[in-house]
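>>> when you get a sec, could you give me coordinates for this:
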Amino acid sequence: MITPTDDDKEEVLLAGRYGDLDDVRGFVSKFGSGPLADIRDENDNCILHMVCGNGHLDVLEYLLPLVPSSLLAAQNSAKSTPLHWAALNKHLPVVQKLVEHPNGPGIDLIDIKNAAGHSPLGEAELAEWEEGATWLVKMMNLDAEGGEKEVGGAEDAVGPEDVEVQIEDADGQIAKMSISGGAAKAS
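I've put the predicted structure just below:
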């Protein structure tokens, strides 16, 4: 395989940004998938930042089997991951695909904080994206008091109508969220 030039790298990042699946496929045909993991723009954004920030699910689905799973947690110069960008821009199918990717970091992605101290959940809340924040809270690994996970049979199961979550943002502000009947309500 030949090595991509700086122009080739810039073009594939733009193809990711604009959702041009044919151009991304063309790059992979010409250079293989290996270079995709190392390509960054001037702000240290990778191809997944571009794809996820702009909600291009088809390109994401094409790329996920080709890139190392560590790229899902890649942080740019502001320490934001592709999940931060997807949450900020309210792209639920992309958020779901990133968190649920079988070979990826999974729910641990939700806990990564950017330079501003925000997790992807925090970005969803700042964007006033209730649907995404609700989904992320449901996916989170919430521990019982004392740091131990609650484990039990069906008689110990807690339905979504019984869940209330308090989240502290980087400024120390507390946001309360109740999940009731499958829907979240901020208080």
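
>>> going by C-alpha atoms from here, please, whenever you check contacts or count neighbours.
Fine.

>>> what about Asp171, how many residues nearby?
Applying the criterion other C-alpha atoms under 10 Å, we find 9 residues in the vicinity of Asp171.

>>> give me the three-state assignment for it.
Of the three states, Asp171 takes coil under DSSP: H, G, I helix; E, B strand; the rest coil.

>>> and it, how far from Phe27?
Distance, Asp171 to Phe27, by C-alpha to C-alpha, to the nearest Å: 43 Å.

>>> second input sequence below; structure requested for side-by-side comparison:
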Amino acid sequence: MSSSSTPPSLKFEEIDDLLYFTRVNEGQDLQQALTELSQKYQCKPRDVLEACVDSETGNTVLHYCSANGFDALLQSLLAHLNSGEPNKAAGGKTVGSLLFNAKNQQGNTPLHWAAYNGHLAVVKLLLAAGADMWIKNAAGHLAMFEAERADKSEVVQYLLEAGGREVEKTGTEGQASAEDEADVQNGEASGSNGSAVAGASEDVSMGEAEPSE
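Predicted coordinates:
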């Protein structure tokens, strides 16, 4: 089955089901729903996942999976998303899926949520899959800063080390600013204003990722 050129137009209840199965870590139900929807819309599961976006929050399956630390479920999703096919929307690069860097309405990527909640295993999986650690949310914060704000020291240290390796690469394609590079080299995870702690007006709520009642 060839991949569709554009994501399918999923119905509200279809999106709701996919997001619910992700929030409650029901991998079997999620896989069954993906199979049924890919057959219904004559596309690949990857296309279905990329079309599954909450219209109110902008959250995706990766946001909820990452926020809750479901690393096993994330690995199963990566099997669909990392198809190895060039993604035209990413300049022809084989990035697996644009979901890795998808921003919700507050500018948070799945990596922001995983970092904020201290889910190191998920952070590692996302970075290995191609997530961009230099993306800032609406408050101008990197994922490593959100981890620091939540006192997730292991995640902060890992992201600082990962950032340092990227900065040291010759001809790196990362999107780190000069300020971000300096912070990483100095072992800091500052916000956009260079302070260790952001003011309340600069904070962006990370939202709730728990199952709905």
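
>>> who's in contact with the counterpart of Asp169 of the first structure in the second structure?
For Asp169 of the first structure, the equivalent position in the second structure is taken to be Gly191, counting by TM-score structural alignment. Taking C-alpha atoms under 8 Å, 6 or more residues apart in numbering, we find Gly191 of the second structure in contact with 140-142, 145, 197-198.

>>> looking at the residues you listed, which are in helices?
By the criterion of DSSP state H, membership of the contacts of Gly191 of the second structure in helices covers Phe145.

>>> can you tell me which of the contacts of Gly191 of the second structure lies closest to Asn186 of the second structure?
Proximity to Asn186 of the second structure was ranked across those by C-alpha to C-alpha; first place goes to Phe145, at 13.9 Å.

>>> and the closest one, how many neighbours does it have?
Around Phe145 of the second structure there are 28 other residues, counting by other C-alpha under 10 Å.

>>> and it, what does it touch?
If you count contacts by C-alpha under 8 Å, 6+ apart, Phe145 of the second structure has them with 156, 189-191.

>>> make it 7 Å
Phe145 of the second structure makes contact with 189-191, according to C-alpha atoms under 7 Å, 6 or more residues apart in numbering.

>>> map it across to the first structure for me.
In the first structure, Phe145 of the second structure lands on Gly122 (TM-score structural alignment).

>>> quick check: the gap between that match and Arg40 of the first structure.
Between Gly122 of the first structure and Arg40 of the first structure the distance is 25 Å, computed by C-alpha to C-alpha.

>>> kindly list the longest helix within the second structure.
Max-length helix for the second structure by DSSP H is helix 153-168.

>>> next SSE downstream of that helix?
Proceeding N to C from helix 153-168 of the second structure, the next assigned helix or strand is helix 178-185, under DSSP states H and E.

>>> so which elements touch that next one?
Packed against helix 178-185 of the second structure, as judged by 3 or more C-alpha pairs under 7 Å, 6 or more residues apart in numbering; DSSP states H and E, are the following elements: helix 153-168.

>>> which parts of the helix it packs on are buried?
Within helix 153-168 of the second structure, the residues scored as buried using 16 or more other C-alpha atoms under 10 Å are 153, 155-157, 159-160, 163-164, 166-167.

>>> ditto for stretch 83-97 of the first structure
Under the neighbour-count criterion of 16+ other C-alpha under 10 Å, stretch 83-97 of the first structure has 83-92, 94-97 buried.

>>> how would you label Gly26 of the first structure: helix, strand or coil?
Assigned with three-state DSSP, Gly26 of the first structure falls in the helix class.

>>> what do we get in the second structure for it?
Aligned partner of Gly26 of the first structure by TM-score structural alignment: Gln32.

>>> burial count for Met1 of the second structure?
Met1 of the second structure sits with 8 neighbouring residues when counted by other C-alpha under 10 Å.

>>> and it, how close does it get to Pro45 of the second structure?
If you measure Met1 of the second structure against Pro45 of the second structure using C-alpha to C-alpha, the figure is 11 Å.

>>> same thing with Gln31 of the second structure?
The spacing between Gln31 of the second structure and Pro45 of the second structure, counted by C-alpha to C-alpha, is 9 Å.

>>> so which of these two has more stuff around it?
The residue with the greater number of neighbours, taking Gln31 of the second structure and Pro45 and applying other C-alpha under 10 Å, is Pro45; the counts read 23 against 16.

>>> give me the distance between that one and His80 of the second structure.
Pro45 of the second structure sits 6 Å away from His80 of the second structure, taking C-alpha to C-alpha as the criterion.

>>> one more: Asp16 of the second structure?
19 Å.

>>> Pro110 of the second structure too?
Using C-alpha to C-alpha, Pro110 of the second structure is found at 17 Å from His80 of the second structure.

>>> higher neighbour count, the two?
More crowded of Pro110 of the second structure and His80, by other C-alpha under 10 Å: Pro110, with 28 against 18.

>>> need the counterpart of that one in the first structure.
The equivalent of Pro110 of the second structure in the first structure is Pro82 (alignment by TM-score structural alignment).
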